[in-house]
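> take a look and give me a structure for this.
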Amino acid sequence: MDPYSDVITKLLAESRIIAVVGLSPNPDRPSHEVAAYLQRHGYRIIPVNPVAAGTEILNEHCYATLTLAAAALAEQQLRIHLVDVFRKSELVEPIADEAVAIRANGLWLQLGVFNQVAIHKAHAAGLDVVADRCTKIEHEKWLAL
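This next block holds a predicted model:
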């Protein structure tokens, strides 16, 4: 049995606003493909990419950090539910810290991304965590249930 199945179901069902950390403006990149897929399925995507900050990706304003994105959404009485991470494993720990600080419900590390310290920090703060899984692939499976 998949140890993440209940957490995946919960996060996909309850998360409506997803910050995608490392979202590329390049449509050929996996982060862009996954975010566009999620957007087509009713999720609001919040791009987080310091290189593309101030531009629009997928018709949404791109922020330099999760903290800045969360502050902008708070002005609209909205909040980030899920932080979906497309970054190298060794860069995840500060992202997990930010996810905790903005009070996200979950931290999702994409395929190939795994950082035990970040996972532990997020779990200890009460966040649901999925690691080394793709939100698009898992959503497709979830829809098929």
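
> for the rest of this, base every contact and every neighbour count on C-alpha atoms.
Noted.

> give me the secondary structure label for the residue nearest the centre of the chain.
The centre of the chain sits closest to Asp84, judged by Cα atoms, centre = their mean, with a distance of 1.6 Å. At Asp84 the chain is in strand, as set by DSSP: H, G, I helix; E, B strand; the rest coil.

> can you pull the buried residues of stretch 4-12?
8, 11-12 (16 or more other Cα atoms under 10 Å).

> please give me the structure for this one as well, since I'd like to look at both together:
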Amino acid sequence: MTINNPSREEIGKILKKAKRIAVVGLSNNPDRTSYMVSEAMQKAGYEIIPVNPQITEALGVNAVPTLKDIEGHVDIVNVFRRSEYILDIAKEFLEIDADIFWAQLGVKDEEAFQLLTENGYITIMDRCIKVEHALTK
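The predicted model follows:
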């Protein structure tokens, strides 16, 4: 199965509607891409929830160890992990109340894409949420 992302127009609508983004693999190191991208999204008005068992906080927000530890609804799960971890994260995603699965630029897994889309979830892979946000303003 080929990964077919939504159109840029559809991505724009997703980003305009979304308010809460859980970031899997968010680092508390300001030099890391996950931090820089998440900080930009936070400054753009999104609520960022760090998901990383190795840290206690990032961007002034308490971190949670797993997606299942998040209280309440999540609009987007944005993943900053290597591709080999995506399938397991996708399976955990299916267990929480979230709308969109988003794997960052360079991160993709066809099996995870198929699992998520077959379960009715909008899935975006190999795209940077910060770049897409800037392009769809």
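
> correct me, but the residue nearest to the centre of the first structure touches Ser15?
No. Proximity of Asp84 of the first structure to Ser15 does not meet the contact threshold set by Cα atoms under 8 Å, at 11.0 Å.

> which residue lines up with the residue nearest to the centre of the first structure in the second structure?
For Asp84 of the first structure, the aligned residue in the second structure is Asn78 (criterion: TM-score structural alignment).

> quick one: contacts for the counterpart of Ser7 of the second structure in the first structure?
Here Ser7 of the second structure is matched to Tyr4 in the first structure, going by TM-score structural alignment. By Cα atoms under 8 Å, 6 or more residues apart in numbering, Tyr4 of the first structure lies in contact with Val130.

> repeat for the one 4 residues further on
Contact analysis of Ile8 of the first structure by Cα under 8 Å, 6+ apart lists 130, 138.

> which SS class is it?
Counting by three-state DSSP, the backbone at Ile8 of the first structure sits in helix.

> ok, which stretches of the second structure are helices?
8-17, 33-43, 86-93, 110-118, 129-135 (DSSP state H).

> what residues of the last one count as buried?
Put plainly, it is helix 129-135 of the second structure. Residues of helix 129-135 of the second structure classed as buried by neighbour count (16+ other Cα under 10 Å): 129-130, 133.
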